[in-house]
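*Asks:* Sequence below, structure please.
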Amino acid sequence: MTPETIQIVKSTAPVVKEKGKEITERMYEIAFNERPEYRRFFENTHMKSPEEGRKQAAKLAASVYAYASHIDELEKLSDAVEQIANAHVNTRVIAEQYPVIGECLLAAMKDILGDAATPEVMEAWTEAYNSLAAIFITREQEIYREQDKKMQAEFK
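*Replies:* Just a heads-up that it's a prediction; the model follows:
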């Protein structure tokens, strides 16, 4: 990521904290309206009811805020990344889902932040999201490979 992207994302952390739950609730609304099949990935997780869905949105909002706050020191997020990556693998999230969810998150940010979602802010968040998605995709692929090796060893 460019230093400018890091600075812009970090500077938006306070508004992301303030509006985070609104943003993530809107993101799920957009995602499930545009891709109803994505709801299946959440039916056995924290989205079993509207109340649980709000809790999941709050967790995601906290994660987005943590990322914005620590974008210049990602090592502080390594435990959270590991936990989230494992949860994603357990629910069978795959790399191809990240672009769709990213578009939904960015659309939600634009909706909720209104005029504050300037082209520069949205460009920075797009770069930041793609960078974070790459981190998750890489780690999740490693976990899938580890699980595959374990399964193959069990069948020998």
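*Asks:* switch to C-alpha atoms for all contacts and neighbour counts from now on
*Replies:* Fine.
*Asks:* Okay, buried residues for the one helix or strand residue 15 maps to please.
*Replies:* Taking DSSP states H and E as the definition, one finds residue 15 inside helix 13-34. With burial defined by 16 or more other CA atoms under 10 Å, the residues of helix 13-34 counted as buried are 13, 16-17, 19-28, 30-32.
*Asks:* Could you tell me which residues within the helix or strand residue 142 falls within count as buried?
*Replies:* Assignment of secondary structure by DSSP H and E places residue 142 within helix 119-155. Residues 121-130, 132-133, 136-137, 139-140, 143-144 are the ones in helix 119-155 that count as buried (16+ other CA under 10 Å).
*Asks:* Distance of the closest residue to residue 25 other than its chain neighbours relative to residue 73?
*Replies:* Once flanking residues are discounted, residue 25 sits nearest to residue 57: 5.4 Å by CA to CA, 6 or more residues apart in numbering. Using CA to CA, to the nearest Å, residue 57 is found at 24 Å from residue 73.
*Asks:* In contact with residue 109, which residues?
*Replies:* 23, 117 (CA atoms under 8 Å, 6 or more residues apart in numbering).
*Asks:* picking that back up, between residue 57 and residue 73, tell me which one has more neighbours.
*Replies:* It is residue 57, of residue 57 and residue 73, that has more neighbours when counted by other CA atoms under 10 Å, with 23 against 9.
*Asks:* between the helix or strand hosting the more buried one and helix 13-34, how big is the angle?
*Replies:* Following DSSP H and E, one finds residue 57 within helix 50-69. Interaxial angle, helix 50-69 versus helix 13-34 (axes from the mean of the first three to the mean of the last three CA atoms, to 10 degrees): 130 degrees.
*Asks:* Show me which residues of helix 50-69 are buried.
*Replies:* Those would be 53-69, for helix 50-69 by 16+ other CA under 10 Å.
*Asks:* what residues does the helix holding residue 15 touch?
*Replies:* 38-39, 54, 57-58, 60-62, 64-65, 68-69, 100-101, 104-109, 112-113.
*Asks:* Another sequence for comparison is provided below:
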Amino acid sequence: MITEEKKEVIKATIPVLEAHGTEITSTFYQNMFKAHPELLNIFNQTNQKIGDQPKALAMTVLAAAKHIDNLDAIVPHVVGIAHKHRALEIRPEHYPIVGKHLLEGIQEVLGDQATPEIIDAWGDYYNQIAQVFIDVEQDMYQAAAWDGFKPFIVRKKEVMTPDIVRFTVDSDDVDKIFTAGQYITVKVNPSGYPYEALRHYSICSNDAEDGITFAVKREVVDDNKGVVSNYLHDGIEEGDALFLSAPAGDFKVEEDHDKLLFIAGGVGATPVMAMAEEAVSKGKDVKFVYSTFNEDHLPFKDQFEKLQAAGADIQVKYSDTEGYLNSSDFAGSDDREIYLCGSMRFMTPMIAELNGMGIDDSRIHFEPFGPKMSMQKV
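*Replies:* All right, here's what the predicted structure looks like:
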């Protein structure tokens, strides 16, 4: 355990982390990838380029510093990150590599301000936090539905919109056990790409009779084309094999939540579709508000129809003619627990709208498509 004296040193670095955290973590990633290019296959390079991943790590480090006297406060963040680590096959031997380059990043950015005392304190604290992650992840590895990445055959490939495809994959060698709201991780080797590439995709149906179903949006952010999404759209057909790691994630409907409001935008509907199907099957009161550009860009039409037939209140809003979702779309939801999913750009204004209605953060459960810590309040 870190000493009280070193705790005080860590606390004293909080203003520096608030000012330079993202610069430190950006430097860390650049240096680590230069020294260990084999790790490029683990990290989403699009999130690196647009800055979401460095920001998320900076917020994690800042949260750890602010809550050094009560690490229990960051356990929910640890669990969420650990799920992703387990899905990506992050192992204990990776942590010393991260620690080395993180400390070097602090030294490089802060220069003389990074005294030996500060580096020593952060070194000890990093090791303590790393062990917390290792312990949590070990339990997750033991509980996983299967070990490592297993081959699945693509049984169905369905084009739902111009940019969203739904895949159903199956395997006779593993138990397809998951909780609605979880995601699988796909590992591919795109031609012309120098590394394996891994991406998380939410399971979009609670029905696993024909296999595991997930949907993929073709990602294009400015000049950055998503390596995996474009490969899956253009290079994978029915009958092909995909390698998946076991379902992961802690985004789920709590058992004691009986009146629910689901809010989603675009491909953010994927985990929420499965959660809504599960909730309806259990007799819960479900309202689902969904935003997309227009009817041509409306995915999951068959699933929405089944949900509506089962008694769910489904509301679809087309942004090209009706504008974006706002508080009026959520009226009458004062007694509902709210589950929200979408892009980072979608999530922030939605949470602001809900807060503006007087809805406390404790009733808003969300999963962004991107590093969650980049939009956390610490």
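*Asks:* What does the TM-score come to for these two?
*Replies:* Overlay of the two chains. TM-score (TM-score structural alignment, normalised by the length of the first structure): 0.90; 149 aligned residues with a CA RMSD of 1.7 Å.
*Asks:* Does the aligned residue in the first structure for residue 109 of the second structure lie in a helix or a strand, and which?
*Replies:* For residue 109 of the second structure, the aligned position in the first structure is residue 112, judged by TM-score structural alignment. In this structure, residue 112 of the first structure sits in helix 97-113 according to DSSP H and E.
*Asks:* Superpose on the second structure and give me the mean offset of that helix.
*Replies:* For helix 97-113 of the first structure, the mean deviation from the second structure after alignment is 0.4 Å (mean CA distance after the TM-score superposition for the first structure).
*Asks:* re earlier: what's the closest of the buried residues of helix 13-34 of the first structure to residue 45 of the first structure?
*Replies:* Lowest distance from residue 45 of the first structure to these (CA to CA) belongs to residue 28, with 14.1 Å.
*Asks:* Which stretch of the first structure lines up against the helix or strand that residue 228 of the second structure is a member of?
*Replies:* Using DSSP H and E, residue 228 of the second structure falls within helix 227-235. Helix 227-235 of the second structure corresponds to no residue of the first structure when matched by TM-score structural alignment.
*Asks:* Tell me the buried residues in that helix?
*Replies:* Buried residues in helix 227-235 of the second structure, counted by 16+ other CA under 10 Å: 227, 228, 229, 230, 232, 233.
*Asks:* Can you name the residues that contact residue 113 of the first structure?
*Replies:* So residue 113 of the first structure contacts residue 19 (CA under 8 Å, 6+ apart).
*Asks:* should've said residue 54 of the first structure
*Replies:* Counted by CA under 8 Å, 6+ apart, residue 54 of the first structure has contacts 25, 47.
*Asks:* Ok, residue 45 of the first structure next?
*Replies:* Residues counted as contacts of residue 45 of the first structure (CA under 8 Å, 6+ apart) are residue 91.
*Asks:* rerun that using 10 Å as the cut-off
*Replies:* 52, 53, 56, 87, 90, 91 (CA atoms under 10 Å, 6 or more residues apart in numbering).
*Asks:* tell me which of the residues you listed is nearest to residue 5 of the first structure?
*Replies:* Closest to residue 5 of the first structure out of those is residue 56 (27.0 Å), distances taken as CA to CA.
*Asks:* which position in the second structure aligns with that closest one?
*Replies:* Counting by TM-score structural alignment, the partner of residue 56 of the first structure is residue 53.
*Asks:* Excluding chain neighbours, give the residue nearest to its match in space.
*Replies:* residue 47 (5.4 Å).
*Asks:* Tell me how many other residues crowd the one you found.
*Replies:* Neighbours of residue 47 of the second structure (other CA under 10 Å): 17.
*Asks:* right, and it touches residue 57 too?
*Replies:* No: under the criterion of CA atoms under 10 Å, residue 47 of the second structure makes no contact with residue 57, lying 11.7 Å away.
*Asks:* what about the nearest residue to residue 102 of the second structure once chain neighbours are set aside, distance to residue 104 of the second structure?
*Replies:* In this structure, residue 102 of the second structure finds its nearest non-sequential neighbour in residue 28, 5.3 Å apart by CA to CA, 6+ apart. Using CA to CA, one obtains 7 Å as the distance from residue 28 of the second structure to residue 104 of the second structure.
*Asks:* any common contacting residues for those two?
*Replies:* Shared contacts of residue 28 of the second structure and residue 104, counting by CA under 10 Å, 6+ apart, come down to residue 98.
*Asks:* thinking again about what came up before, the match of residue 109 of the second structure: what's it in contact with?
*Replies:* Residue 112 of the first structure touches 16, 19, 20, 22, 23, 24, 26, 27, 106, counting by CA under 10 Å, 6+ apart.
*Asks:* Also residue 314 of the second structure?
*Replies:* Residue 314 of the second structure sits next to 262, 286, 287, 288, 289, 290, 304, 305, 307, 308 when contact means CA under 10 Å, 6+ apart.
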